[in-house]
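> pasting the sequence and the predicted coordinates here, then a few questions.
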Amino acid sequence: MRNTFGNVFTLTSFGESHGEAVGGVIDGMPAGIEIDKEFIQHELERRRPGQSALTTSRKEPDQVELLSGVFEGKSTGAPIGFVVRNTNHHSQDYENLRCLFRPSHADYTYYNKYGLRDHRGGGRSSARITISRCVGGALAKLALRQVGVSIAAYTSQVGDICTDPDYRRYDIAAAETNPVRCPDSEVAAQMEQLIRKVKAVGDTIGGVVTCVIKGCPPGLGEPEFGKLHAALGAAMLSINAVKGFEYGEGFAGVTARGSQQNDVFVNRGGRIATATNHSGGIQGGISNGEDIYFRVAFKPVATVLMEQQTVDMGGEPTRFTARGRHDSCVVPRAVPVVEAMAAMTLLDYYLIAKTVRL
């Protein structure tokens, strides 16, 4: 099982949804970075369950403990070990799932790969494991601040309710003022209403997260098998429930002509830039210094609180009703996870470029 992300800046995670704890080890963190523990905790609180009436009711403080790699408030360059204790797991809620395979979950595939599975909340396949990603992402954000890179994401779609596709129309920071994390207050209210409606009948719904990276220097990424957009896509597609990734104009750009899509180079205040940014800040697999923007599609959560048909481990047909505490729409809580994966990818590729140039 591959549990390590990254090349130079790496995260190795451990833990299960209903185990003792979730945690990890960060290696490759540059030395001398101010470690703002309140910021790291804030990033976890943006992801944690029970933060609004729209999310799962599981109550977890998600308090992070940094175990190593930090001295007098700064990173030492040594591995940073961390742990977040699980304190509110209700494993008994999953006892009726011990011997059957839930539709669209990892139950069947895990069982076939390993010969056994943890039926308690999905075990290793649970979205709770993204805690480790958020800690790693927070540390990466702290390092990226030193070179002027910022990363912000928001909910741009829930079901068929969408924001304007142009992220420049919004103050992305405003997304943190409502429970769906959408920067358009009117659209956010519609999204919230839809999620409540879906939740009331025990169903789920999906959506899209838009992410914007500002201040990325030109030159990050490799021209062949290490393309920056490919690395970002792989990072995003590793997140639970993600079904699609597109950057720049993405699929919408296929209806335009090349003459309309080409980003013309200009001299902007003594700096070479592009007049437009249909490319999404990446050309030839390498960053060009413009904003990098992309969208990540999340499917409806697979756990629905209604009776469903399936088979047990012996292949016999059966019916079941899921119990427990689950999100009706994972998108609002996925926003900080998308940011975290983007931050770790960018820092990793920044450090690769720095090493190559030495």
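Okay, I see it.
> from here on, contacts and neighbour counts on C-alpha atoms
Will do.
> which SSE is the closest residue to residue 272 other than its chain neighbours in?
Excluding the flanking residues, the one nearest residue 272 by C-alpha to C-alpha, 6 or more residues apart in numbering is residue 266, at 5.8 Å. For residue 266, the host element (DSSP states H and E) is strand 265-268.
> list the buried residues in the helix or strand following that strand.
Note on strand 265-268: by DSSP H and E, the next helix or strand toward the C-terminus is strand 271-274. Residues 273-274 are the ones in strand 271-274 that count as buried (16 or more other C-alpha atoms under 10 Å).
> and the next element down the chain from strand 271-274?
Per DSSP H and E, strand 271-274 leads on to strand 282-283 as the next helix or strand towards the C-terminus.
> show me what that next one is packed against.
With contacts defined as 3 or more C-alpha pairs under 8 Å, 6 or more residues apart in numbering; DSSP states H and E, strand 282-283 has no helix or strand neighbours.
> and the helix or strand just after that strand, what does it pack onto?
Next along the chain after strand 282-283, taking DSSP H and E as the criterion, comes strand 286-287. Packing contacts for strand 286-287, counted by 3+ C-alpha pairs under 8 Å, 6+ apart, involve helix 228-237.
> take this one as well and set it beside the first:
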Amino acid sequence: MDAVAVAHREHWGRIVATLIRVTGDWTLAEDCAQDALATALERWPRDGVPGNPGGWLMTVARNRALDVLRRAAVEDRKLREVAMTEAPPAPDDRLRLIFTCCHPALALEARVALTLRTVAGLSTSDIARAFLVTESTMTRRLTRAKSKIAAARIPYRVPEGDALGERLTGVLAVLYLLFNRGYDGEPVLADEAIRLTRMLGTLMPAESEVSSLLALFLLQHSRRHARRDASGDLVPLDKQDRDCWDRPAIAEAVQILHRTPIEGPYALQARIAACHATARTPSDTDWPSIALWYDELARIQPTPVIALNRAVAHGYAHGPAQGLKLLEQAQEIRNDYPMVIAAEADLTARAGDNQRAATLFREAAAATTDGPERRALLTRAAELQP
């Protein structure tokens, strides 16, 4: 039933977060939320969708938790807390849940999986498919993560002061990884990353990097329908059908950036993405601005991947010779990251040496394990040497 699916997506995190707070039991909270959804599937088609679906689900889940706690003879204080959970849960409950799931004591992939299960409400089987593991393996991982939270007595709260900024960086890194997994092949994960970031922005409106990350996601996701052709092969940015781009999403992202100060790496990445997304044709792309944004990004985040992208930007803004010179700063990842070779091939082709460029494209294709990416690189080589 569509109404139950919508209620699941919109209210799962609220219900689970509140029940975790008042019971202290992650598994009980998830089980009771799942029972409430099952009850809705049974009753709503017969009785109609309630006026307040979230409140209805919260009441059913709370009553279920109350029954379980009674049978387990849990202390009276816990019973009273659950019984008093009549009002809609506070936003702080969801914040507590996000920060707990993303605690640095957990491995990064465990944080992503736990966030998907507990905050987003994805099924264990869906998460397992995204991580390319069996459902039983993912169940064990989630169980270990929850056990570690309990054993390490990780506090169920939002950090304060300087600790908030440090922990928020980790939360945003989890969302960024989640989006990239979706961008590279599991669209549902990209959608969830956008939804969770939007929710986090509502809960923490003063945090500019949260808003910037949302804008970045919207801009990147706006091209999802143009990134692959009918055969599933990757389409380079300069050859994509820009009429297929999601213009409302681009407009929303641009509005966000207009009111958001530039205070971190996500703000810079979002402005780079905006330069691409707002160009109506490839020749309209503001490469000089992109090169400047990458200069600043490389200053605060001097990684080889950013050095690679900076070299490409300068190659388009100031000529391929300049790009090839800067590309030397990314050579340390050449053997592990075929896109370094592909970037050198592209800049070499723009410098006029088609034969060497074709050889480099084939070298990059041989180094990648991604099928669509390999075909795209071989296509470029064939275009240069028919």
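Looks like it arrived, so ask away. Bear in mind the structure is a predicted one, so any value in this text is a computation, not a measurement.
> tm score of chain vs chain?
The TM-score (TM-score structural alignment, normalised by the length of the first structure) is 0.26; 173 aligned residues with a C-alpha RMSD of 7.2 Å.
> ok, the residue nearest to residue 272 of the first structure to residue 292 of the first structure distance?
18 Å (C-alpha to C-alpha, to the nearest Å).
> helices of the stretch 101-250 of the first structure, start to end?
Secondary structure of the stretch 101-250 of the first structure (DSSP state H, counting those that start in this stretch): helices located at 107-114, 130-145, 185-200, 228-237.
> highest mean neighbour count out of those?
Across the helices of the stretch 101-250 of the first structure, averaging neighbours per residue (mean count of other C-alpha atoms under 10 Å) puts helix 130-145 on top, at a mean of 25.
> elements contacting that one?
Helix 130-145 of the first structure packs on strand 10-15, strand 21-27, helix 37-47, strand 150-158, helix 331-357, going by 3+ C-alpha pairs under 8 Å, 6+ apart.
> contact partners of the helix or strand containing residue 248 of the second structure?
Assigned by DSSP H and E, residue 248 of the second structure belongs to helix 247-258. Helix 247-258 of the second structure has contacts (C-alpha atoms under 8 Å, 6 or more residues apart in numbering) with 211-212, 214-216, 218-219, 222, 267, 270-271, 274, 277-278.
> now, among those, which is nearest to residue 197 of the second structure?
residue 214 (5.9 Å; C-alpha to C-alpha).
> which non-adjacent residue is nearest residue 19 of the second structure?
residue 29 (5.1 Å).
> give me the buried positions along the host helix or strand of that neighbour.
If you go by DSSP H and E, residue 29 of the second structure is part of helix 26-47. For helix 26-47 of the second structure, burial by neighbour count (16+ other C-alpha under 10 Å) applies to 26, 28-30, 32-37, 40-41.
> closest one of those residues to residue 62 of the second structure?
Using C-alpha to C-alpha, the buried residues of helix 26-47 of the second structure come closest to residue 62 of the second structure at residue 32, 7.4 Å.
> my guess is the closest one contacts residue 66, does it?
No. In this structure residue 32 of the second structure lies outside contact range of residue 66 using C-alpha atoms under 8 Å: 9.7 Å.
> in the helix holding residue 248 of the second structure, what counts as buried?
Neighbour-count burial for helix 247-258 of the second structure, counted by 16+ other C-alpha under 10 Å, picks out 247, 249-251, 253-254, 256-257.
> for the residues you listed, give me CSV that also has distance to residue 202 of the second structure.
Converted to CSV, the buried residues of helix 247-258 of the second structure look like this (distance: C-alpha to C-alpha, whole Å):
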residue, distance to residue 202 of the second structure
247, 23
249, 17
250, 19
251, 19
253, 15
254, 18
256, 13
257, 16
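> farthest pair in these?
Spanning the widest gap among the buried residues of helix 247-258 of the second structure are 247 and 257, at 15.3 Å by C-alpha to C-alpha.
> got a list of what residue 270 of the second structure touches?
Here residue 270 of the second structure is in contact with 212-213, 215-216, 219, 257 (C-alpha under 8 Å, 6+ apart).
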